[in-house]
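1. build the 3D model from these lines:
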Amino acid sequence: MSRWGALRAYTSLPAATGRRFLVVTLVGRIPATMGQLGALLLVGGATQSLTLGGATAAAFAVGQAAGGPVVGRAADRYGHRPAGLAAALSHTAALVLLVVCVGAGAPAWASLTSSAIAGFSVPQVGPLSRARWTALAHRGRLSADRLPTAMSFEGTGDEIAFVLGPALVGVIATAASPRTAVLVAAGLTVTTCVAFALHGTATLVGGGRGGSAAAGARVPPVPVLLLAVALTGLGCYFGSTQAGVAWRAEAAGAGGAAGLIYAVLGLSSALAGVLVPMLPASLSLVRRLWAGFVLLGVLSLPLAIIGGSNAGDLWVLALLIAFPGVTIAPILVTAYTLAEMAVPVERISWVMTLLTSSVVVGYAIGALVSGSLADRYGPAAPFLIALAASGVGAAAGTLGRRRLAALRPGTAAAGGAHAR
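-> Next up, the predicted model:
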């Protein structure tokens, strides 16, 4: 198949799920990217305290990191429909409760608790959508050679959501109010996330098909741990880079430009995600993962030098941040594809949410450490931490080369972990 012919593989995806699923899974992941910033703006604006606003956003992130695997485990054990509906309705209620608490002038602990619950109950549309593609491939409804294309579609969807979600919050908060932005996130959750939970593909994973089997299905710990460490490094890269960009924008007296500059990273990543099927088949997934992290570090060097030395205008920063962005979606697509090969389908939802939570944990670590060091030492610290974070991912790929290289499509099934 030619490189351009590989892109035509995207046209086969609607036949496996229907066009409605593609729309629902794309739009359904946007609310999860709105909550953290929405909570920060809502609480920070109402209390005139960025410290409390930041703490509320942090509570959302901590809840999301902790709740992701719980939602995934419930989806494997009880099915995507009950787990997805419970998460979507709980998330919606928690966001509305946050708005009510802030509007009523409730104590700070009430806002923090509401935000943490909202984060904990994020419906996890992206990871669960990946689990459904995996199940489709295992059930023979999606050709095995189309699964990487489906994962590329998912990676691109993630990047689009990470760009559109915060941008949507900013636009709505400016045009109306932060309160409206949070309520819009709640409205999107109760519509699109519920639609995702009820879609016919939900019956392919967990519940009656794997509820009891999920408890006994074995997850190989080493490959999953290696992938989780690698994606924690990637998340740390996100948080550190964002902290460095925010410092530069604030120093230039254009704090609002930080979001726009950081969005360039997501846009270039989304474009690269679309083109992942064009990568040569001769490049193994393990080498692709390692090379992705190495290239991420190399392409980040100009950004670290210019950004860290406080040289150049902000438009230069926006240009330089586009280059490392082209490696991010390929890294994510590769990591999730390797996870699919390693894990029995009865536990795929849990592992996909675990990997997504690893990114969230890494982001929180990067943002916290880099933000603190940037206040003391300037922008060089966060950009250097970002380089180190890319090294963590490369190291995980190197140390796990043999374990990950041994994975093949159907490896978990061959080990007796599940039946198709």
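
2. for the rest of this, base every contact and every neighbour count on C-alpha atoms.
-> Fine.

3. now do the helices in the stretch 151-300 of the chain.
-> Taking DSSP state H, counting those that start in this stretch, the helices of the stretch 151-300 of the chain run over residues 178-188, 194-198, 211-216, 221-251, 257-275, 285-308.

4. can you say which of the ones you listed is nearest to Arg20?
-> Nearest to Arg20 among these is helix 194-198 (9.4 Å), distances taken as CA to CA.

5. in contact with the most centrally placed residue in the chain, which residues?
-> Computing the C-alpha centroid of the chain and ranking residues by CA atoms, centre = their mean puts Thr356 first, at 5.3 Å. Thr356 sits next to 68, 127, 231 when contact means CA atoms under 8 Å, 6 or more residues apart in numbering.

6. please, which helix or strand holds Ala55?
-> helix 50-78 (DSSP states H and E).

7. quick check: what element follows that helix along the chain?
-> helix 80-103.

8. tell me which other helices or strands that next one touches.
-> Packing partners of helix 80-103 (3 or more CA pairs under 8 Å, 6 or more residues apart in numbering; DSSP states H and E): helix 35-47, helix 50-78, helix 108-120, helix 178-188, helix 194-198.

9. could those go into CSV alongside mean neighbour count and distance to Leu317?
-> Converted to CSV, the helices and strands packed on helix 80-103 look like this (neighbours: other CA atoms under 10 Å; distance: least, CA to CA, whole Å):
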stretch, mean neighbour count, distance to Leu317
helix 35-47, 24, 22
helix 50-78, 24, 25
helix 108-120, 24, 31
helix 178-188, 22, 28
helix 194-198, 23, 38
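
10. out of those helices, flag the one nearest Ala388.
-> Between Ala388 and the helices and strands packed on helix 80-103, the shortest gap by CA to CA is with helix 50-78, which sits at 22.0 Å.

11. which elements pack onto the closest one?
-> Under the contact criterion of 3+ CA pairs under 8 Å, 6+ apart, helix 50-78 touches helix 35-47, helix 80-103, helix 108-120, helix 211-216, helix 348-377.

12. that one: how far from the chain's middle?
-> 13 Å (CA atoms, centre = their mean, to the nearest Å).

13. likewise stretch 362-371?
-> Mean C-alpha position of stretch 362-371 versus that of the full chain (CA atoms, centre = their mean) differs by 16 Å.

14. hmm, who's touching it?
-> Stretch 362-371 is contacted from outside by 58, 61, 231-240, 242-244, 381-382, 385-386, using CA under 8 Å, 6+ apart.

15. which among those count as buried?
-> Neighbour-count burial (16 or more other CA atoms under 10 Å) applied to the contacts of stretch 362-371 gives 58, 61, 231-240, 242-244, 381-382, 385-386.

16. one more, for comparison:
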Amino acid sequence: MQPVSASLNAARCSVTYGAVLRVPHVARLLTSTLIGRLPSGMAPLAIVLVGLDGGYGTAGALAACYLLANAAGGPVLGRLVDRRGQTRVLTVSALIATAGFALILVNDSQVLGALIAGFARPPLDATQRSLFRPLMPDRDHEHVVLALDASAQELIYIAGPLTAAAVAWAASAQTALLATAAIGLVGTLLVVTSPPSRAWRPTPRAADWLGPLRSTGLRRLYAAMACAGVPMGAIVPVAVRMGDRLQAPGLAGLLPAALSVGAVIGGIVYGARTRTGPVYGHLLLLCAMWAAGWLPLMAATGPVTAVAACLVPGAAMAPLLSAAYILTAHSAPEGRATEAAALLVAALDIGCAAGTAAAAAPLGLLLLPVGGAAALLLLVAGPTGDRRSLPFSAPAQTREAP
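-> The predicted model follows:
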């Protein structure tokens, strides 16, 4: 790979968010997928609220079933999308997920319903990123729109629980669950009826059961992102314990919200800046920031300092995810971009689930920096060559129509 010259970097204008949003169909795709992915933030709380009639243990088990099934189903549906196209797979999966949510309301079928709803949740985060690439005129635009999407995604985890709680308070937990299903279905239909999604066609590829997992570099990246996901899952139980220790129960909700707010701010700032150098180098730096960013929270002595400290790792979270998605997209085997992105989401989900479970231990607070540090170690020992030298900026290139 030839290096990008200094003169080319100097001549390149920074791509703005406005320029990206003016690209045809981008604004609709961002809005539609935000609606379709809102259940990711609503469903866990809505399921817990419905399951509380059976006790906290039952409620937690139902939510865990949903999350684990989601991690398992995403790559399967991603592979189907890469083989059959988006329209049929996303529409059918959305209908099945809706039926699964309804089944949770039937007492004897709650576990089955949670498994169905989780497994069939449309992988909109993965499919959207496969739509962005052919729409963008060059790699600069692609990286900015991915940074914008990573920031916007954090709004889901702020607005989702608030929406579920508001509907449950105004009506009932059952209504909140049905609203979750309806919003997911509407958002998915908005995506599949968009021109880019309807025009998207699978790329012919050789049969391979391992798919993206055959790539050593991607396997290492997935393992690293699973480690990076541990603090994302651990923050909720850690926040509960910290709230008890500091006699501030409100921290249970405030700390995860502060993390998401920090991610929104960090992602927007990161996407607005002109980036140079290899993507892999940015990923290493962001992983180091993700690990070190938790240290102020561990030293917090009061509720206010704890909330402020949680903004620090949040500022690295969305940029970290953006860089990981960029590397995944450019490392994916031909015709397997959706599956590769879905596997990245699954790795993060598995890490989140592990972090949530392990954070209940007495030393659960240590998981926050340790998860990021483990991810950094895996990446430092990662692949060399084209994957490490993939630059952020590249000349505009002709892309095939979607």
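
17. average gap between stretch 91-102 of the second structure and the first structure?
-> Overlaying the first structure shows stretch 91-102 of the second structure at a mean distance of 0.9 Å from the equivalent residues (mean CA distance after the TM-score superposition for the first structure).

18. whereabouts in the first structure does that stretch align?
-> Aligned by TM-score structural alignment, stretch 91-102 of the second structure corresponds to residues 85-96 of the first structure.

19. next, the buried residues of the matching stretch.
-> Those would be 85-96, for stretch 85-96 of the first structure by 16+ other CA under 10 Å.

20. stretch 326-337 of the second structure now?
-> For stretch 326-337 of the second structure, the buried set under the neighbour-count rule, 16+ other CA under 10 Å, comprises 326-329, 331-333, 335-337.

21. from those, pick the one nearest Ser14 of the second structure.
-> Ile326 (17.9 Å).

22. surely the closest one meets His143?
-> Yes: here Ile326 of the second structure reaches His143: they are 7.0 Å apart, a contact under CA atoms under 8 Å.

23. who's in contact with Arg129 of the second structure?
-> 146, 338, 341.

24. now the first one: closest residue in space that isn't a chain neighbour?
-> Of all residues beyond its chain neighbours, the one nearest Leu146 of the second structure is Ser322 (5.9 Å), with distances taken as CA to CA, 6 or more residues apart in numbering.

25. so where does that neighbour fall, helix or strand?
-> Assessed by DSSP H and E, Ser322 of the second structure sits inside helix 303-331.

26. that helix vs helix 337-358, what angle?
-> 150 degrees (axes from the mean of the first three to the mean of the last three CA atoms, to 10 degrees).

27. quick check: helix 303-331 of the second structure aligns to which part of the first structure?
-> Helix 303-331 of the second structure lines up with residues 314-342 of the first structure when matched by TM-score structural alignment.

28. buried stuff in that stretch?
-> Neighbour-count burial for stretch 314-342 of the first structure flags 314, 317-318, 320-342 (criterion: 16+ other CA under 10 Å).

29. centre of the chain to that stretch, how far?
-> Computed by CA atoms, centre = their mean, the chain-centroid distance of stretch 314-342 of the first structure equals 11 Å.

30. now swap in stretch 30-45 of the first structure and tell me
-> Worked out by CA atoms, centre = their mean, stretch 30-45 of the first structure lies 16 Å from the chain centre.

31. ok, back up a step: which among the helices of the stretch 151-300 of the first structure is found nearest to Gln36 of the first structure?
-> That would be helix 178-188 among those, by CA to CA, at 9.5 Å.

32. who's in contact with that closest one?
-> 28, 31-32, 34-35, 38-39, 41-42, 45, 91-93, 95-96, 99, 168-169, 172-173.

33. next, the angle helix 35-47 makes with that helix.
-> Going by the same axes, to 10 degrees, helix 178-188 of the first structure makes 150 degrees with helix 35-47.

34. so where is helix 178-188 of the first structure in the second structure?
-> Counting by TM-score structural alignment, helix 178-188 of the first structure lines up with residues 173-183 of the second structure.

35. what about that stretch, how far off from the first structure?
-> Relative to the first structure, stretch 173-183 of the second structure is 1.0 Å off (mean CA distance after the TM-score superposition for the first structure).

36. how far does that stretch sit from the chain's center?
-> Between the centre of stretch 173-183 of the second structure and the centre of its chain there are 22 Å (CA atoms, centre = their mean).

37. check which helix or strand Thr134 of the first structure maps to.
-> Taking DSSP H and E as the definition, Thr134 of the first structure sits inside helix 125-138.

38. and that helix with helix 50-78, angle?
-> Per the same axes, to 10 degrees, the angle that helix 125-138 of the first structure makes with helix 50-78 is 20 degrees.

39. could you give the angle of helix 125-138 of the first structure to helix 80-103?
-> Relative orientation of helix 125-138 of the first structure and helix 80-103, computed by the same axes, to 10 degrees: 170 degrees.

40. map Ala341 of the second structure across to the first structure for me.
-> Alignment note (TM-score structural alignment): Ala341 of the second structure maps to Met352 of the first structure.

41. who are the contact partners of the closest residue to that match other than its chain neighbours?
-> Nearest non-adjacent residue to Met352 of the first structure, counting by CA to CA, 6+ apart: Pro127, 5.0 Å away. Contacts for Pro127 of the first structure (CA under 8 Å, 6+ apart) come out as 349, 352-353, 356.

42. out of those residues, who's the most crowded?
-> Ser349 (35 neighbours; other CA atoms under 10 Å).

43. correct me, but Arg288 of the first structure touches Thr334?
-> Yes: judged on CA under 8 Å, Arg288 of the first structure makes contact with Thr334 at a distance of 7.1 Å.

44. what's in contact with stretch 44-62 of the second structure?
-> Contacts for stretch 44-62 of the second structure (CA under 8 Å, 6+ apart): 63, 66-67, 104-105, 110-111, 114, 161, 164-165, 168, 173-174, 176-177, 180.
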